[in-house]
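1. next come a sequence and a model predicted from it.
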Amino acid sequence: MEIDRFKHQHVEILQGIANLRKFAHAGIKENAYEIVHQLGALTSVVSLHLAIEDRILYPTLQKGGDQRLADMSRSYQEEMQGIANAYIVFARKWGKVAAVAEKAEQFRQEANTVLKTLHTRMQKENTEFYPAIEAS
């Protein structure tokens, strides 16, 4: 199965997280506009990535002949549902400049939790899931 598109989206997602970190470290209140802009861009890529995984990647692997990949795919899909829901709630909550600027510390805390979880998941897919797919 060709997964280059998924891998490229991971690069975009990880870069988006890095950009958000950069602006947050430089000052959340001072960079609220840039943070919201970056969060919107990241959300676009994450949403597209999730949709393609759910419609193409997971079903294809689950219907394929490799039971190990089918089981792994189901597990990854189930785990991603919670991560995706948490990310969507986060992105909606912090989609306005005023909200980020007014509650900078709360934004920082929630961003640290949600984005760390997303980052960890991307790395897990890059080091475990995608190599398993490519090896099949």
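-> Everything's here; your move.

2. could you use CA atoms for every contact and neighbour count after this?
-> Fine.

3. contacts made by the helix or strand where Ser47 lies with the rest, please.
-> Using DSSP states H and E, the element containing Ser47 is helix 32-52. By Cα atoms under 8 Å, 6 or more residues apart in numbering, the surrounding residues in contact with helix 32-52 are 6, 9, 12-13, 16-17, 19-20, 23-24, 28, 84, 88, 91, 94-98, 100-101.

4. below is structure B, check it against A:
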Amino acid sequence: MLRADRLILEHLELAAIAADLVRHAEARPIEAAAIATTRWSLSRHLLAHLATEDRLLYPMLRRSPDAATAALAARFAAELGGLADAFKDYIRHWTPERMARDPDGFERDTRALSAQLDERIRREEAELYRHIPDTHPAAKVDVAARRA
């Protein structure tokens, strides 16, 4: 059974990896090897998390007898590709050579990607996860508090 607390733990891990990536993006000079390792970790965890939501969470919630829950799940599922595509574009665009030539641009885009991920996490936990059957309201965790 899919549980909100498991998804929230995945969010905690994603937020921590994204914060590490931002720290690497702030460093001068850019350390491409450290960034590559962190991006690989973020990619692995993010794509696995998104796949879980796509294969398990959204179909389960779309079958809800509550029309509002089903519609919410459909809306979130439709938005799923946006985050995955943004991340893939970021990876393709920011090669080690490009990072070295434009460290400020890399930092800016890394911060933007991290903010997009944080917002997605916040919205999922605030709006979506409470509809998972057997989810206790206390299972929600504030993303901003985690990143502080």
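-> Perfect, thanks for sending it. Predicted, not measured: the structure shown is a model, and the values here were computed from it.

5. just the buried subset of the contacts of helix 32-52 of the first structure, please.
-> The neighbour count (16 or more other Cα atoms under 10 Å) marks 6, 9, 12-13, 16-17, 19-20, 23-24, 28, 84, 91, 94-97, 100-101 as buried among these.

6. how close does Ser43 of the second structure sit to Ala73 of the second structure?
-> Remark: distance between Ser43 of the second structure and Ala73 of the second structure (Cα to Cα, to the nearest Å) = 23 Å.

7. between those two, who's got more neighbours?
-> Taking other Cα atoms under 10 Å, Ser43 of the second structure and Ala73 do not tie; Ala73 has more neighbours (26 against 18).

8. and Ala135 of the first structure, what does it touch?
-> Counted by Cα under 8 Å, 6+ apart, Ala135 of the first structure has zero contacts.

9. the longest helix along the first structure vs the second structure, mean deviation?
-> When the first structure is parsed with DSSP state H, its longest helix is helix 67-93. When the second structure is superposed, helix 67-93 of the first structure averages 1.5 Å from its matched positions, counting by mean Cα distance after the TM-score superposition for the first structure.

10. also stretch 17-26 of the first structure?
-> Averaged out, stretch 17-26 of the first structure is 1.6 Å away (mean Cα distance after the TM-score superposition for the first structure).

11. residues contacting the residue lying closest to Ala132 of the first structure once chain neighbours are set aside?
-> Among residues not flanking Ala132 of the first structure along the chain, Leu69 sits closest, at 7.4 Å (Cα to Cα, 6 or more residues apart in numbering). Contact analysis of Leu69 of the first structure by Cα under 8 Å, 6+ apart lists 61-62, 132-133.

12. which among those count as buried?
-> 61-62, 133.

13. looking at the second structure, which residue lies furthest from center?
-> Of all residues in the second structure, Pro65 has its C-alpha farthest from the mean position, at 27.9 Å, by Cα atoms, centre = their mean.
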